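[1] here's a sequence, model it:
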Amino acid sequence: MSDAGDRAVSVIGFIGSVFSPWYRWAGRRDPANHCCMNVATYGPGGRFTMTDRGRAALRQTEDTLTIGPSSMHWNGRQLVITVDEIGAPPKVSRVQGTITVTPEAITDVEVALTPDGAHLWRPFGPTARIEVDLSQGHKWQGHGYFDANFGTRALEADFAYWTWGRFPLRDGAACFYDATRHDGTHLSLGLHVDHAGAARVIEPPPMTRLPRTPWVLRRETRCDAGFKPRQVMAMLDAPFYSRSMVETRINGEVSLGVHEALDLARFAKPWLKPMLACRVPRRPGWTFKD
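    Below is the predicted model of the structure:
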């Protein structure tokens, strides 16, 4: 998020593009054949890109992930993301440039989201600075976040619904992960990470409702009792997924952070996949020029 609070960006490198209808229709048998660099910018000139690419577009080394024309490179101190993607309809145009994420520290935290460890979350850098230099006027600096998820089963196979939030604080950042699993159990995690990367589990504030999205998606977030959280910016609004900039209060401190809500029971509906295909084109072929 920008320091001014008027722009934001999200980048997800997928190997096994979990939200791609093409991956689902292929039976999720070959993750490398459904890779993607999902780049979305928010605020004036915002664009959404999510191209499902084949294994010919994927290259990996210990410190670099390349998917077609875009890449992520860890230089030992920063994650440098080079972007060259095409926006999805109705705003079909190139999204090009560089994003640099500089974590204040790297954590060693790994969280199992299911008891058997089939889904893992790694919040590598919950406190970071970000510098954005992209097309459509997205040239700004702000505070950022760097994490990863790993899984051996489809998300909708194990989860019905979840919310996630990351909120910067004076002494670091707080992350909240709440999930309802299909087996009837729940995950309710509060994690605080200070500026040196030291992490500790915290008691989450009460769960508080947020207004439903235009797709009538249920939303809730962690918030001190007596404070009313509010959406400051709508970012991504899909039938099954919401990402937004939300103001809440945590242990007496008001914070503006990023919040996500994901209805995986709705995502599992077959009628949704053709809708997604209109926003997620499939490009199986690729040739590197070197």
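[2] only C-alpha atoms for contact and neighbour calcs from this point on.
    OK.
[3] for residue 287, the count of nearby residues, please.
    Neighbourhood size, residue 287 [other CA atoms under 10 Å]: 9.
[4] cool, and residue 137?
    12.
[5] just checking, it touches residue 47?
    No. Residue 137 is not in contact with residue 47 according to CA atoms under 8 Å; the separation is 11.1 Å.
[6] which helix or strand contains residue 275?
    In the assignment (DSSP states H and E), residue 275 maps to helix 272-277.
[7] this one as well, want them side by side:
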Amino acid sequence: MDAISACGTRALSVIGFIGSVFSPWYAWSGRRDPANHCCINVATYGPGGRFTMTDRGRAALRTDDGALSVGPSEMRWVDGKLVITVNEWGALPMVTPVRGTITLTPQAITRVELPLTPDGAHVWRPFAPVATVDVALEATGWQWQGHGYFDANFGTRALEQNFDFWTWGRFPVTDGATCFYDATRVDGTRLAQAVHFDHAGQAIEITPPPLQRVNPSLWRVHRETRGDAGCAPRQVMNMLDAPFYSRSMVRTVLDGEATIGVHEALDLRRFRAPLLKPMLAVRVPRRAGWQFQD
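    So this is what the prediction gives:
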């Protein structure tokens, strides 16, 4: 899930992984046991922002019909709301606690599944593309409300086996939200998907507006998104900047309406580079021995 504060000065992202696709430890293991490399990744953006992504072992994983627990953090559906309890430590160089509760309230739950490859090896599932979010973390200034979404990706192969590059964006508009998925697969074929979701959760495939360039990230990751002809999308907040990945708040124009949403660009050609994995290990510690105490 991602969320942006109503004032537009803060944002956050929470991702639950079973088989932590960006973990160097999972890659080095040969990706044979996804449950032995699980994680709840929490990143906060804005004043006092922190990044947490601890790779944990099988003993730290619990699932049931309405919950995912990884170590001391948990995602749980409660009365139609997704309640995320966070109890993590920030990665280097900001090794401080990240604790509190995040509550996402969907306006509706969709039934949409989008295969990202022809054989269905990768699937995008936008559960709640229109939602409100209440943030109550312990850090000063990290109590706010905003808008966000909740989605999931499922895959049976490593991302870099099937994709060279992709961009994704979710942009709130007056009558709901519009999402774009653009990808170049390793075989040279392309995905260009645009879906509009209304407040009732109904999904309509739309003709994608033109691709528009966005300035490269600080690591010079190529970026592009969709927008009306003649518009010039631009970054309004840098959220996460890595050698292979960019997450940011981007302003574009859709059907004449200016909108700011969360955008990501992923360069899997860079991610394949062997030297990248030791760099990632600094930010993604491995805690294989964590166990529940009850």
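[8] what does the TM-score come to for these two?
    Overlay of the two chains. TM-score (TM-score structural alignment, normalised by the length of the first structure): 0.99; 290 aligned residues with a CA RMSD of 0.6 Å.
[9] hang on, the earlier thing: average offset between the helix holding residue 275 of the first structure and the second structure?
    Averaged over the aligned pairs, helix 272-277 of the first structure sits 0.2 Å from the second structure after superposition, using mean CA distance after the TM-score superposition for the first structure.
[10] so what does that helix touch, helix or strand wise?
    Helix 272-277 of the first structure is packed against helix 21-25, with contacts defined by 3 or more CA pairs under 8 Å, 6 or more residues apart in numbering; DSSP states H and E.
[11] the helix it packs on vs the second structure, average distance?
    Following superposition, helix 21-25 of the first structure is found to deviate from the second structure by 0.1 Å on average (mean CA distance after the TM-score superposition for the first structure).
[12] what stretch of the second structure does that helix fall on?
    On the second structure, the counterpart of helix 21-25 of the first structure by TM-score structural alignment is residues 24-28.
[13] buried stuff in the matching stretch?
    Buried positions in stretch 24-28 of the second structure, judged by neighbour count with 16 or more other CA atoms under 10 Å: 24, 25, 26, 27.
[14] and these as TSV, adding distance to residue 152 of the second structure?
    Listed next are the buried residues of stretch 24-28 of the second structure as TSV, based on distance: CA to CA, whole Å:
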residue	distance to residue 152 of the second structure
24	21
25	22
26	19
27	21
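[15] thought residue 251 of the second structure was touching residue 238?
    No. Between residue 251 of the second structure and residue 238 there is no contact under CA under 8 Å: 11.9 Å.
[16] how many residues are close by residue 153 of the second structure?
    Neighbour tally, residue 153 of the second structure, other CA under 10 Å: 14.
[17] can you map out the helices along the stretch 51-200 of the second structure?
    159-162 (DSSP state H, counting those that start in this stretch).
[18] so after the helix holding residue 275 of the first structure, what's the next helix or strand?
    With elements assigned by DSSP H and E, the helix or strand that comes after helix 272-277 of the first structure is strand 282-283.
[19] which part of the second structure matches that next one?
    Aligned using TM-score structural alignment, strand 282-283 of the first structure spans residues 286-287 in the second structure.
[20] what lies in contact with the matching stretch?
    By CA atoms under 8 Å, 6 or more residues apart in numbering, the residues outside stretch 286-287 of the second structure that reach it are 25, 54, 55, 56, 57.
[21] which non-adjacent residue is nearest the aligned residue in the second structure for residue 44 of the first structure?
    Correspondence of residue 44 of the first structure to the second structure, assessed by TM-score structural alignment: residue 47. Counting by CA to CA, 6 or more residues apart in numbering, residue 10 is the residue found nearest to residue 47 of the second structure once chain neighbours are left out, at 7.5 Å.
[22] wait, isn't the one you found in contact with residue 45?
    Yes. Using CA under 8 Å as the test, residue 10 of the second structure is close enough to residue 45 to be in contact (5.6 Å).
[23] what residues are up against residue 187 of the first structure?
    Counting by CA under 8 Å, 6+ apart, residue 187 of the first structure makes contact with 113, 177, 178, 179, 180, 181.
[24] circling back to that earlier point, neighbours of the match of residue 44 of the first structure, how many?
    The burial count for residue 47 of the second structure: 12, using other CA under 10 Å.
[25] quick check, it in contact with residue 139.
    No. Using CA under 8 Å as the test, residue 47 of the second structure is too far from residue 139 to be in contact (10.1 Å).
[26] any idea which element the aligned residue in the first structure for residue 240 of the second structure lies in?
    Residue pairing (TM-score structural alignment): residue 240 of the second structure is matched to residue 236 of the first structure. Taking DSSP H and E as the criterion, residue 236 of the first structure maps to strand 230-237.
[27] mind listing residues that contact that strand?
    6, 42-43, 210, 213-215, 242-248.
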